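Enquirer: give me the fold of what follows.
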Amino acid sequence: MSVTLRDIANKAGVSIATVSRILNNDVTLSVNEKTRQRVIATAEQFNYTKHKRTQNNRVQKVAVVQWYSLTQELDDLYYMAIRMEIERSAQRRGLQTVPIYQNNMEDIPQDVTGIIAIGKFSDAQVEKFQLVTKNIVFVDYDSLAAGYDCLVPDFENAVRSVISEFVNEGIEDIGMLVGTETTTDNEIVPDLRRFYFENDLRQKNLYHSEFIFAGDYTSMSGYKAMKRAIERLGNRLPHGIFIANDPMAVGALKAVQEAKIAIPQRLALISFNDTALVKYVYPSMSAVHVATDEMAHAAVDMMVKRLKNPDADPCKTVVGTHLIKRQTTK
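Expert: Below is the predicted model of the structure:
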């Protein structure tokens, strides 16, 4: 007995039209990922193979532009996780993805219908994207003022939660290892974590400029920044330090352990991003968790909507965060 779309629809609990559009990779269909996967799984269970793409449902090509090089990405699992999940999610939605590293504009095919750009970009780079397509979604970069869809983590409340945690532990001397970096065309990228950190501490009359040390978001820079802090401050080393990202946190942890400083009794540490790097070091690192999978899925949803309605007003999505306490806080 042959299987019909009605059989799949009844089993999956959706309409026949929804089944047809999902199986034909209709990128304009607005449906949540769980429903999409349930329909596909049901079709596979029934061994249904009759669905074919029509000319109107041709696969659209989207460039996934990573601002890091492949080598840099391997050192920062945060950006890698976002890129990989964007590619998986896009392919599930029927989009063909083209990975582009280090913002290499020359590698972007001219036939792409959209760009999902991950990382930080200068105004000049944004203008170059516009020459390829107007359908652009930025991830981890606030492009709303420039007129483009974007997703960003909630830095403000994330930093506030870190400072609150330290204060609740009785720690009022709080430092930070900040990150400094530039776009691939050498434009300085401001760190909003530092902005909110300094602003919140000033409001609490707890700010000390000498407690801030800079790195470049790499593990080695975190190691060197923490060693400078230990050597310069001695007994005045803060009892709590917030670290801008996980690679720096791993390097900082090594410097603290070499100095035989007790964690968390003498020094509490909190990182930002919560990738596997900080979950499996010892002691495991408390960290602000950024939902990279949710960011990736939302970015693809934005792109699908943008492809459906290129003239819609731009949207900005702020992705929530939460603090996960492990062994580096009390």
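
Enquirer: every contact and neighbour count from this point should use C-alpha atoms.
Expert: Noted.

Enquirer: for the stretch 51-200 of the chain, which segments are assigned as strands?
Expert: 60-66, 95-100, 114-118, 136-139, 149-153, 174-179, 181-182, 188-189 (DSSP state E, counting those that start in this stretch).

Enquirer: looking at those, spot the one closest to residue 218.
Expert: Residue 218 lies closest, by C-alpha to C-alpha, to one member of the strands of the stretch 51-200 of the chain: strand 174-179, at 8.7 Å.

Enquirer: show me what the closest one is packed against.
Expert: helix 192-203, strand 212-215, helix 219-233, strand 240-243 (3 or more C-alpha pairs under 8 Å, 6 or more residues apart in numbering; DSSP states H and E).

Enquirer: tell me the most buried of the strands of the stretch 51-200 of the chain?
Expert: For those, the largest average neighbour count (mean count of other C-alpha atoms under 10 Å) is found in strand 136-139, namely a mean of 27.

Enquirer: what packs against it?
Expert: The contact analysis (3+ C-alpha pairs under 8 Å, 6+ apart) places strand 136-139 against strand 114-118, strand 149-153, helix 292-308.

Enquirer: output those as TSV; include the columns distance to residue 243.
Expert: Output for those, formatted as TSV (distance: least, C-alpha to C-alpha, whole Å):
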stretch	distance to residue 243
strand 114-118	22
strand 149-153	16
helix 292-308	19
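
Enquirer: what distance do you get for the closest residue in space to residue 214 that isn't next to it in sequence to residue 12?
Expert: Using C-alpha to C-alpha, 6 or more residues apart in numbering and skipping residues adjacent in sequence, the residue nearest residue 214 is residue 178, 4.8 Å away. In this view, residue 178 and residue 12 are 49 Å apart by C-alpha to C-alpha, to the nearest Å.

Enquirer: also this sequence, please, to line up against the first:
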Amino acid sequence: MTGRVSMADVARSAGVSQKTVSRVVNGEPHVSPALRERVLREIERLGFQPDETARALVTRRSRRIGIVTTRISYFGPASLLRDLEHAARAAGYFVSIVHADADDEAEAEHSVRHLLRQGVDGIAVSSPVGLVDPATLVPAGLPLLLMRYPEDPFPSTPAGDRVVVVGNDDVGGARQATAYLLGLGHRTVHHIAGPPGWPVTAQRIRGWRDALRAAGVAETPVRHGDWSAASGFRAARELLDETGERPPTALFVANDQMAIGVLHAIERAGRRVPDDISVIGFDDIPEAAYLSVPLSTLRQDFAEMARQGMRRLISAIDGSPGPTPGARIPTELVVRASTAAPPGRTTQASRASEERR
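Expert: Model (predicted):
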């Protein structure tokens, strides 16, 4: 199609009326989710560009949500960004995405200012940027969605109830993974954590500690990686070198990519998973089930996190009471072949693990 695409073109291609297209573009109700998605698909395929200026004058809304994200080379942030964008589009919103440097706090301020210049109706922060509180950067009255553990303190700023918080239950997931390994008969569980300063790192350490303390087990020193497979390899190799002839029998690793490096380090050291050492990760990346030793892990429901987050953000934009301002999405333990009882022990849980292999 040549020339400027009109609303009539979209309507004809989608097999709907122009009024339906207008309702979708302006985010009005009385359009089914399936029909809304069909129209949005045709809008994207045809390259339709609504007159944002005219629409904003009428509705005083841009129908645009800004998303600040970082570290999208990793599975978790990339998955969450994808699902946030899809949830916003399904609700009739377009998105503006800003990729920030996770280690540069000035990036947070720059990213928020860039989105504000676009006249967004609300902002979602899908990944932490430095240690700055995004609520201090957003003008009073502009709704803000923080994708982080909802039991963290809410921002002590003039943000008020415009701030909504939705996050993964990292503490509960880490607690469950550690308790599972202890239930297999391991005397203790070592932890390879994410980088210091990340809320998710602290939360997974907290869950690991909670499980050890509940079992009356003394905690071992925490080792840190940077979420990459290479850092997991280095941390595991150092741990195996230091423990020598009495290596750990169980490792809880804060994400699957680091766990892949851990598996390689164990193999290079001449030991076997899970016969000598059990390993459990976090995320359930697509490759986890297809490794030479399929990886036990915690599965996160990024799509549900995004749906609940966007639903709350849009309720704040509309000024409606909406659901509660915070939500915690549970994880799911996925047991595969990388976990078993320690050498010389067989438990009911380990037999169940072997049956799954």
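
Enquirer: which one of the strands of the stretch 51-200 of structure 1 lies nearest to residue 328 of structure 1?
Expert: That would be strand 174-179 among the strands of the stretch 51-200 of structure 1, by C-alpha to C-alpha, at 14.3 Å.

Enquirer: could you tell me where the closest one falls in structure 2?
Expert: Strand 174-179 of structure 1 corresponds to residues 189-194 in structure 2, going by TM-score structural alignment.

Enquirer: what is the burial count for residue 237 of structure 1?
Expert: Applying other C-alpha atoms under 10 Å, we find 20 residues neighbouring residue 237 of structure 1.

Enquirer: counterpart of it in structure 2?
Expert: Superposed on structure 2 with TM-score structural alignment, residue 237 of structure 1 falls opposite residue 247.

Enquirer: so who does that match touch?
Expert: Shown in contact with residue 247 of structure 2 (C-alpha atoms under 8 Å, 6 or more residues apart in numbering): 239-240.

Enquirer: can you get me a residue count around the aligned partner of residue 82 of structure 1 in structure 2?
Expert: Counting by TM-score structural alignment, residue 82 of structure 1 corresponds to residue 80 in structure 2. Neighbour count of residue 80 of structure 2, defined by other C-alpha under 10 Å: 23.

Enquirer: in terms of contact, does residue 80 of structure 2 touch residue 300 like I think?
Expert: No - using C-alpha atoms under 8 Å, residue 80 of structure 2 is not in contact with residue 300, being 9.9 Å away.

Enquirer: ok so, going back, identify whichever of the helices and strands packed on strand 136-139 of structure 1 lies nearest to residue 330 of structure 1.
Expert: That would be strand 149-153 among those, by C-alpha to C-alpha, at 25.6 Å.

Enquirer: which stretch of structure 2 lines up against that closest one?
Expert: Here strand 149-153 of structure 1 aligns to structure 2 at residues 164-168, judged by TM-score structural alignment.

Enquirer: just stretch 288-300 of structure 1 next, same as before
Expert: With TM-score structural alignment applied, stretch 288-300 of structure 1 matches the range 298-310 in structure 2.

Enquirer: return the distance of the matching stretch from the chain's centre.
Expert: How far stretch 298-310 of structure 2 lies from its chain's middle: 7 Å, per C-alpha atoms, centre = their mean, to the nearest Å.

Enquirer: and for it, what's in contact with it?
Expert: The contact list for stretch 298-310 of structure 2 (C-alpha under 8 Å, 6+ apart) reads 76, 79-80, 83-84, 87-88, 145, 147, 164-168, 173, 177, 281-284, 327, 329-334.

Enquirer: stretch 101-119 of structure 1 now?
Expert: By C-alpha under 8 Å, 6+ apart, the surrounding residues in contact with stretch 101-119 of structure 1 are 60-70, 79, 82-83, 98, 100, 128-129, 132-141, 184, 299, 303, 307.

Enquirer: check stretch 216-228 of structure 1 too.
Expert: For stretch 216-228 of structure 1, using C-alpha under 8 Å, 6+ apart, the contacting residues are 75-76, 177-181, 213-215, 244-245, 247-256.

Enquirer: which among the residues you listed end up buried?
Expert: The neighbour-count criterion (16 or more other C-alpha atoms under 10 Å) marks 75-76, 177-179, 213-215, 244-245, 247-256 among the contacts of stretch 216-228 of structure 1 as buried.

Enquirer: residue in structure 1 matching residue 216 of structure 2?
Expert: For residue 216 of structure 2, the aligned residue in structure 1 is residue 205 (criterion: TM-score structural alignment).

Enquirer: how many residues are close by that match?
Expert: Neighbours around residue 205 of structure 1, by other C-alpha under 10 Å: 10.

Enquirer: and the one 3 residues further on, by the same measure?
Expert: Here the number of neighbours of residue 208 of structure 1 (other C-alpha under 10 Å) works out to 14.
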